[in-house]
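S.K.: Predicted model and sequence follow; I will ask about them next.
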Amino acid sequence: MYTVVAGIDESTDRAREIATEIVDIPMDASQVRVTLLHDFQDNPEGATVEQVASVRRAREILEEAGIEVSLSESSGRPADAILELADEEDADMIVVAGRKRTPTGKVLFGSVTQSVILGTERPVLVCSGREADD
C-alpha cells in the first residue's frame, strides 16, 4: 500500500488541485491510501474535519477514483502537524499546495510548504496553489 499524507487548508481550489494530482499518480488506485489533514488555526465553533468544505471536496475526488481516504485534524502549526502525521503513518509521500507569496511575505508569515520540504526526508509533491478562474 502506498501511503500519502496531504495537507488541506481552507481553499477548495487548492484541495481540488491536490486531489487531482494524487489521482494522476501512475499507480493502481486500489493500492493508494491517502490521509487528508486539516489544521485548524481558529476554530471557535468547534468544527470537525468532516465539516470543512475543502476536505470534503478532496475526499470526493479521491474516493471517486477508488482511493482509500481517511481524515485527520489538528490545531497549531500546520507544517509540524503534517510532518508528525507523515512520521506516524510512515508515509511514502507528502502532498501540499503552494501559495504565491513574495519573499518578504514568506519571511514575515512563514511558509508551510517550505517548512514541510525542509523538515522531511520523504518525497514532497508540491501542487500549484493557483486559484480557479471561475
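M.R.: Received the coordinates, thanks. Numbers count the residues shown, from 1 in each chain.
S.K.: C-alpha only now, for contacts and for neighbours.
M.R.: Fine.
S.K.: any idea which helix or strand carries the residue of the chain most remote from its centre?
M.R.: Distance to the chain centre peaks in the chain at Thr104, reaching 24.0 Å (criterion: Cα atoms, centre = their mean). Thr104 is located in helix 103-109, with elements delineated by DSSP states H and E.
S.K.: Please name every helix or strand in contact with whichever helix or strand comes after that helix.
M.R.: Per DSSP H and E, the first helix or strand lying C-terminal to helix 103-109 is helix 112-118. When contacts are defined as 3 or more Cα pairs under 8 Å, 6 or more residues apart in numbering; DSSP states H and E, helix 112-118 packs onto helix 78-88, strand 124-127.
S.K.: take a look at this one as well, against the first:
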Amino acid sequence: MAIAVGFTSKPEGHAALHTAVSEARLRDLSVVAVVPDDGDLEQARALLAESGVPHEVRPCQELQPLADALLELAETSTVEFIVIGLRRRTPVGKLLLGSNAQRILLDAPCPVVAVKARPDA
C-alpha cells in the first residue's frame, strides 16, 4: 500500500509532500509522488530520499494534467489515500476550488487529504 501525493515546488506542494511523508511513517507505507513539471523531479527525489521513507517519483505523462495522473494511479494501484496541496485564496476565490483539486476531491476512488501551506511558507 502507498500514499499518492501531487508534488510541485510551490509551498502547497511542499506541504502535501510533508504530510504524505508524515502519514507514511505513521502507517508504515510508501509514498508515490506524482510530479507534473519535469523541472521538479529532482527536487521531489531529493526530498523523499532525505525522508527515509520508501518512495517512487513518477512524472506525469506528456500533457497529462496532475489530476488525471493522480486519479489514474489511485484507480490502477493500491493507494490508501491521496494528498494534495491547496493554494490560499481571497474571500471571493474561496467560493471556487482549483479545477485540479476539485476534480481529485470529487472523482478519487479513495480518501483525499487536502492541506494548505503555512502562511509563512
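M.R.: Structure received. Since this is a predicted model, take the numbers as computed values, not measurements.
S.K.: Can you give the structural similarity as a TM-score?
M.R.: The TM-score (TM-score structural alignment, normalised by the length of structure 2) is 0.75; 115 aligned residues with a Cα RMSD of 2.5 Å.
S.K.: Adding mean neighbour count and distance to Ile18 of structure 1 as columns, could you present the helices and strands packed on helix 112-118 of structure 1 in TSV?
M.R.: Shown next, in TSV, are those (neighbours: other Cα atoms under 10 Å; distance: least, Cα to Cα, whole Å):
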stretch	mean neighbour count	distance to Ile18 of structure 1
helix 78-88	19	14
strand 124-127	18	6
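S.K.: So for Thr20 of structure 1, which of these sits nearest?
M.R.: For Thr20 of structure 1, the closest of those is strand 124-127, at 9.5 Å, according to Cα to Cα.
S.K.: So which elements touch the closest one?
M.R.: Going by 3+ Cα pairs under 8 Å, 6+ apart, strand 124-127 of structure 1 lies up against helix 12-23, strand 93-97, helix 112-118.
S.K.: Please tell me which residues of structure 2 the shortest one aligns onto.
M.R.: Using TM-score structural alignment, strand 93-97 of structure 1 corresponds to residues 81-85 of structure 2.
S.K.: before we move on, back to that, now the helices and strands packed on helix 112-118 of structure 1 as CSV including distance to Gln114 of structure 1?
M.R.: Listed next are those as CSV, based on distance: least, Cα to Cα, whole Å:
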stretch, distance to Gln114 of structure 1
helix 78-88, 9
strand 124-127, 10
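S.K.: Alright, calling it a day.
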